[in-house]
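[1] Just a sequence and a predicted model for now, questions to come.
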Amino acid sequence: MTDRCIFSCFVDPETVDNVLDCLLCLEYVSGFSTQKIEGYSKEHASYSVSEQVAGYRSVCRIDIQLLVSEVDDLTVALAELALQHKIRYWVTPALAVGTI
């Protein structure tokens, strides 16, 4: 068992550069991965017309491995960006961490 976790957040394309710049400035974030995904939700009111037709919204998923004790600091740093779109996130325990 480890005291590390995976912080996964979902960011709109318009604000992803601001989030990445923030992450690169945080000492406790040693690295992260990103991927473009299609996000589905029942909250269609905030979708553009083309997103409503497609049925999904394009978003960027960012995965960060960090200490559980650093999660609160990370959420505060992201909240301070005062982005137009909210960032959804979840935290998953990392059962093991290593390099092979």
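    That came in fine, so what should we check first?

[2] hey, let's count contacts and neighbours off CA atoms from now on
    Will do.

[3] Tell me how many other residues crowd residue 61.
    Using other C-alpha atoms under 10 Å, residue 61 has 20 other residues around it.

[4] residues of the longest strand anywhere in the chain that come out buried?
    Determined from DSSP state E, the single longest strand within the chain is strand 57-67. By 16 or more other C-alpha atoms under 10 Å, the buried positions in strand 57-67 come out as 57, 59-67.

[5] Stretch 13-32 too?
    Of all the residues in stretch 13-32, those buried under the rule 16+ other C-alpha under 10 Å are 15-16, 19, 22-23, 29, 32.

[6] For the host helix or strand of residue 24, report the contacting residues that lie outside it.
    Using DSSP states H and E, residue 24 maps to helix 16-25. Contact partners of helix 16-25, identified using C-alpha atoms under 8 Å, 6 or more residues apart in numbering, comprise 11, 29, 31, 60, 77-78, 81.

[7] what's the most distant pair in those residues?
    By the measure C-alpha to C-alpha, 31 and 81 form the most distant pair in those, at 19.3 Å.

[8] Second structure for comparison follows:
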Amino acid sequence: MDEQQLLTLFIDKAIEADVVDCLMLLEDISGFTVSQCFGYSHSHSQFNIAEQVAGGRQLLKVEVLHSDKQTQSILSALKSTHSRSRIRYMLTPSECLWLYHRIALWQALFQLWQFIWGRGSLALYFLWH
């Protein structure tokens, strides 16, 4: 039986088009997501001045849910893009995905709670009555 894995890529904005084009050509995966994140590192030699001051850099996080049998073909396809910058990645096995989804749920509930409390007591009145 195929086990599901989550492949998470951390890429520079400059190679977004290359990575998206590469993943779109793979018929074995049904889709993926791209979101912004901010990466920190102890080595600042590759950062520009603004990134050195901030201590980190803007990155994109690409998540691909796939079968464990597809991992090598996806990584090989990404390697063949000959991207201008390094692609960092991590694999999350299926045993850990339930925790990943639980954390996402709790984050969403916390954001909802912040939104409700941010609106003041009027929102609470309507929730409780």
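    Happy to help now that I have it. These numbers were taken from a predicted model, which means no experiment stands behind them.

[9] still on that earlier bit, could you identify the helix or strand that succeeds the helix holding residue 24 of structure 1?
    strand 32-39.

[10] Quick one: the residues in structure 2 that that next one pairs up with.
    Here strand 32-39 of structure 1 aligns to structure 2 at residues 32-39, judged by TM-score structural alignment.

[11] tell me which residues in the matching stretch are buried?
    Neighbour-count burial for stretch 32-39 of structure 2 flags 32, 34 (criterion: 16+ other C-alpha under 10 Å).

[12] picking that back up, now render the buried residues of stretch 13-32 of structure 1 as CSV, adding distance to residue 4 of structure 1.
    Below are the buried residues of stretch 13-32 of structure 1 laid out as CSV (distance: C-alpha to C-alpha, whole Å):
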residue, distance to residue 4 of structure 1
15, 27
16, 24
19, 21
22, 21
23, 17
29, 12
32, 14
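
[13] Please report how far residue 43 of structure 2 lies from residue 11 of structure 2.
    For residue 43 of structure 2, the distance to residue 11 of structure 2 equals 17 Å [C-alpha to C-alpha, to the nearest Å].

[14] likewise residue 41 of structure 2?
    Relative to residue 11 of structure 2, residue 41 of structure 2 is positioned 14 Å away (C-alpha to C-alpha).

[15] neighbour-wise, which of these two wins?
    Shown here are residue 41 of structure 2 and residue 11; by other C-alpha under 10 Å, residue 11 has more neighbours (23 against 11).

[16] so the more buried one makes contact with residue 57?
    No: the pair residue 11 of structure 2 / residue 57 is not scored as a contact, 10.8 Å apart, by C-alpha atoms under 8 Å.

[17] Who are the packing partners of whichever helix in structure 2 runs longest?
    Criterion DSSP state H: the longest helix present in structure 2 is helix 94-118. When contacts are defined as 3 or more C-alpha pairs under 8 Å, 6 or more residues apart in numbering; DSSP states H and E, helix 94-118 of structure 2 sits against strand 4-11, helix 121-128.
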